[in-house]
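J.: 3D model of this:
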Amino acid sequence: MPSDTTQAPWVLMYHSVADCRDDPYHVTVSPQRLAAQLGWLRRRGLTGVGVAELLAARAAGRGRGLVGLTFDDGYDDFLTTAVPLLLEHGHRATVFALPGRLGGTNAWDADGPRKALLTAQGIRAVCSAGMEVGSHGLLHTDLTSASVDEQRLAAEVQDSRALLTEVTGRAPEGFCYPYGAVDERALDAVRSAGYGYACGVAPGALTGTYALARTYVGDRDSSPRLHAKRLLHAFPAVREALHA
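T.: Model (predicted):
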């Protein structure tokens, strides 16, 4: 494997941890599958951490063996199901919450089951468990949409950070672009709001600390598939050739 100082950080992207039988968007991993994936990381000498911790460790030359674990949308099952499994296997993670929907549901999903989101109390419990809390915006809005004017963009980026600061007592370091959609305007807004990093999804025209790419993980990802995804991350030329 290439040195962790010569390649982009490996960051895995999860969403909900629950029953997968009704999952039209393929964003749910069963508790059993997550436990198996976390065990796979451990058996290979890899430790999952939050993204802020990962970036700080890499900057200090201590990033070897660390993998970023992220959970988008701030589902309540992160606290009730994912956190116990993470702690059992010796990992930490970042959850990207929606402070404009505290205690609400994933109303932005047209299809599929309604899922409960973290409350303010739940977010504080997540912090107490040693997990990082970042912002996913206020309402899960595509920040690259033409309908998002400057005022709404500021609310999604700045106000969500202020609200999470009130809830946790600490300003979040990280932001995650809803739907992974990022352009120059959204990136500049996130950086100007004071965040230390931001996550997207797939590698694109924008790269760097404010457009970190992540590896999607789903319920179909058994050990061989995770190994393949790790190799594709380690050798980007292979990944690019496959997508050419």
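
J.: okay, CA-based contacts and neighbour counts for the rest of this
T.: OK.

J.: contact partners for residue 210?
T.: Neighbour list for residue 210: 187, 190, 191, 196, 197, 198, 199 [criterion: Cα atoms under 8 Å, 6 or more residues apart in numbering].

J.: which members of those are positioned in helices?
T.: 187, 190, 191 (DSSP state H).

J.: would you mind giving me the ChimeraX syntax to select the buried ones in those?
T.: Selection of buried members from these for ChimeraX, criterion 16 or more other Cα atoms under 10 Å:
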select :187,190,191
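
J.: after the helix or strand harbouring residue 41, next one along is what?
T.: Secondary structure from DSSP states H and E places residue 41 in helix 31-43. On the C-terminal side of helix 31-43, the closest following helix or strand by DSSP H and E is strand 47-49.

J.: and this one, please, so the two structures can be compared:
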Amino acid sequence: MNTDIDTGHRIWASYGVDGERPAATAPETRETRPVNAIAEPAWSGLRRLARFGMRRRAAAAPCGVVLMYHRIAEPASDPWDLAVSPRNFADQLAVLARFGPVGTLAGMRAALDRPAPPRRFFALTFDDGYRDNLVAALPALTRAGVRATVFVASGLTGSDREFWWDTLARAMLECPTLPGHLHLRLGGGRHDWRLGPAPGRARRMRLIASVRSELMRLEPAAIEAAISEIAAWAGIERAGAAANHPMDLAEMQALAASGQIEIGGHTHSHAALTLIAPEAAAAEIARGRAALRDRTGQPVTSFAYPYGLHDGHGLAAVRAAGFDCACTVRPGIADAASDPFRIPRIQVKDWPAERFEREIASFAGRADGT
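T.: Alright, predicted model coming up:
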């Protein structure tokens, strides 16, 4: 495939805004991209709710708001808005304390099932298992007396290199100069991208989106080979800074033993479940849960779909693996009637306290039917 990234890039076409495969493939528009596709404008969860017309079935019913984090850090490049600075995170926790109880995903579900549930409950979740979840998030959570759920891709624990999408972002956004062409052999086919001379940030962002959409379809070994090739092409080391790595086994066990964290499943290799065979998806889900249970000695009952991608096969496999619930990336509010295997979440960005409070206040008002 020969791609001019100004006109021919492909960004997760044929997947809905919540990462769920629709019944029929439609031409890609802003509305049909997943919420964390790189080209998606940085709307807040509230604005997405208004834009896509999502409303709670019963606004006055007790509800849960699940907040989605990834990192508590200040990386040099963050094209997907995954990182919140330690200072802003501490301030966000202080804001949340004024709006209602805060805890894990399992804690939220238990609270909503009580005979007299709270009017609203906030659950904090972290995806992937970054090292800074232990180093930066846990101390802040402990000081605030708040628990959270961390979804860990079991096969990436202990890796001596950063997550592949972070190497991709670093190669494309942090290198002052890049070669004019990128050539990769992926899945038996040759893929070529033309950058042209002195590509600006917008062009580099389009390249990231296009390459990422192709890599997600590959087996883990093929992804690693391609990312290593991209790192060499850009003239950077594949490993990246240790601060950007996943937790190692001892760190993940320390996080689980802290008393502040519920460990949840996130597959074994962070697989895009709708892009692989159903049998492979089921194996990824079950293997990840078994590994986390063995390593932590704790029950693992909550799951998050990598990239938010899920379909009926994946949902059934999550249920069959023994999970009690699963999170999407679809923005919305949960209540006792919500599908426990399609729980919506709101992505939190690196907002200062004032902006975060406005978002939460608006959400609390929506939850209360005001």
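
J.: any chance you could compute the TM-score here?
T.: Once superposed, chain against chain, the TM-score is 0.86 (TM-score structural alignment, normalised by the length of the first structure); 232 aligned residues with a Cα RMSD of 2.5 Å.

J.: coming back round to it: how about the contacts of residue 210 of the first structure in TSV, adding distance to residue 159 of the first structure?
T.: Converted to TSV, these look like this (distance: Cα to Cα, whole Å):
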residue	distance to residue 159 of the first structure
187	16
190	11
191	14
196	16
197	17
198	16
199	18
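
J.: how about the strands in the first structure?
T.: Along the first structure, counting by DSSP state E, strands occupy 11-14, 16-17, 28-29, 47-49, 66-71, 94-97, 132-135, 174-176, 197-199, 215-216.

J.: how about the ones you listed in CSV, adding distance to residue 120 of the first structure?
T.: As requested, those are exported to CSV (distance: least, Cα to Cα, whole Å):
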stretch, distance to residue 120 of the first structure
strand 11-14, 21
strand 16-17, 18
strand 28-29, 23
strand 47-49, 22
strand 66-71, 17
strand 94-97, 10
strand 132-135, 11
strand 174-176, 18
strand 197-199, 22
strand 215-216, 27
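
J.: out of those strands, deepest packed?
T.: Scoring the strands of the first structure by mean neighbour count under mean count of other Cα atoms under 10 Å gives strand 132-135 as the most buried, with a mean of 30.

J.: where's residue 84 of the first structure relative to residue 16 of the first structure, distance?
T.: Going from residue 84 of the first structure to residue 16 of the first structure by Cα to Cα, to the nearest Å gives 14 Å.

J.: which residues touch residue 102 of the first structure?
T.: So residue 102 of the first structure contacts 117, 118, 119, 120 (Cα under 8 Å, 6+ apart).

J.: ok, these in the second structure: which stay?
T.: Mapping those onto the second structure (both residues aligned by TM-score structural alignment, their matches' Cα atoms under 8 Å) leaves 117, 118, 119, 120 still in contact.

J.: just give the nearest non-adjacent residue to the residue mapped onto the third one from the second structure, would you?
T.: Here residue 119 of the first structure is matched to residue 248 in the second structure, going by TM-score structural alignment. Leaving aside its sequence neighbours, residue 248 of the second structure sits nearest to residue 158 (Cα to Cα, 6 or more residues apart in numbering; 3.6 Å).

J.: so who does the equivalent of that neighbour over in the first structure touch?
T.: Aligning on TM-score structural alignment places residue 158 of the second structure opposite residue 103 in the first structure. Residues near residue 103 of the first structure by Cα under 8 Å, 6+ apart: 116, 117, 118, 119, 120.
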